[in-house]
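# Next input, structure requested:
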Amino acid sequence: MTRIDFHLNVADHLLYTCRLVRKAHGSGLRVVCFSTRPEVLEQLDQLMWTFSDEDFLPHVVTGHPGITETPIVLTDKADDVVHHDLLINLDEQWPPFFSRFERLVEIVGLDEDHKALARQRYKFYKDRGYPLNTFDRAGA
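I've put the predicted structure just below:
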């Protein structure tokens, strides 16, 4: 069963995502970052190239031919999901394919609208019996 972690009070969700991806990749996990908004994936792609001078995060954006070999995938499609270690949800709704993964991370920002949508996702997962964890990242 998928373990679901909510990371709360994150000031910059894309920078935080890069840090999570760096940690997961360093631990040997394969990562999928999901959003149905192309601009989010584009911003994350750019940030992964520039957020650290010391770390390289080998990643591809949906549709790239090397998607099956690359350990980090940025996608808006369930069809592009080729590995199932860690899913990071950057969308407002739950990913329809999240149950294929060992772990799911939900990143919750500071905005009240964002928190309200996260509460709906939390309730969705809880009602289905998924193990849930919360981590308050205020100031992190």
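# From now on I want contacts and neighbour counts done on CA atoms only, so please keep to that.
Will do.
# Do a quick rundown of the helices in this structure.
Assigned by DSSP state H, the chain shows helices spanning 13-26, 38-50, 112-127.
# one more to put side by side:
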Amino acid sequence: MSEVWFYHLERSTLDQVLPELLDRTLQRGWKARVRVADEGAREAIDERLWTWRDESFLAHGMADQPHAARQPILLTAGHENPNGSQALFIVDGSDMSLTEEFERCFIIFDGRDETALQGARARWKALKEQGANLAYWKQSDEGRWEMAA
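The predicted structure is shown next:
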């Protein structure tokens, strides 16, 4: 079963956290898929990855575009995995099904949004009941990520 890591955003935004986590995933030698249900949010993430740092970008593509299998990072709303990703990032409350093929799943949610917070709690509870290998990460006052559960 996949490891499922919850990232509780309180001090940072998705725009700040997602590129860092994706960069670490690529440094590990893994490919990544980002599941984003909302098309507008997917386009915003697409733009953010191209402009992540002044001196660099994170190479990526959309799962429904040509050459998706060659991309190190894929943005999608669906369940396809043409690039053989080992890591799945789930944002904006996207569908949690079909996660077994991944080494690690990241559920990133905004703790300042009550709906997102309640959704994450419900997911945690359901996954825990299924015996999933869970970890919960939150930011310290200094901004570092700490495993809290």
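# what's the TM-score for these two chains?
The TM-score (TM-score structural alignment, normalised by the length of the first structure) is 0.91; 140 aligned residues with a Cα RMSD of 1.6 Å.
# that older thread, reformat the helices of the first structure as TSV; add distance to F135 of the first structure and mean neighbour count.
As requested, the helices of the first structure are exported to TSV (distance: least, Cα to Cα, whole Å; neighbours: other Cα atoms under 10 Å):
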stretch	distance to F135 of the first structure	mean neighbour count
helix 13-26	13	17
helix 38-50	22	16
helix 112-127	13	14
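# Could you say which one of those comes nearest to A138 of the first structure?
When the helices of the first structure are compared by Cα to Cα, helix 13-26 sits nearest A138 of the first structure, at 11.8 Å.
# Identify the residues contacting the residue nearest to the spatial centre of the first structure.
The residue lying closest to the centre of the first structure (Cα atoms, centre = their mean) is I88, at 1.5 Å. Neighbouring residues of I88 of the first structure by Cα atoms under 8 Å, 6 or more residues apart in numbering: T17, V31, V32, C33, F34, L104, V105, E106, I107.
# And the helices of the first structure: which comes nearest P96 of the first structure?
helix 112-127 (11.6 Å).
# Where in the second structure does that closest one fall?
Aligned by TM-score structural alignment, helix 112-127 of the first structure falls on residues 114-129 of the second structure.
# Mean per-residue distance, the matching stretch versus the first structure.
Stretch 114-129 of the second structure, aligned to the first structure and superposed, deviates on average by 1.1 Å (mean Cα distance after the TM-score superposition for the first structure).
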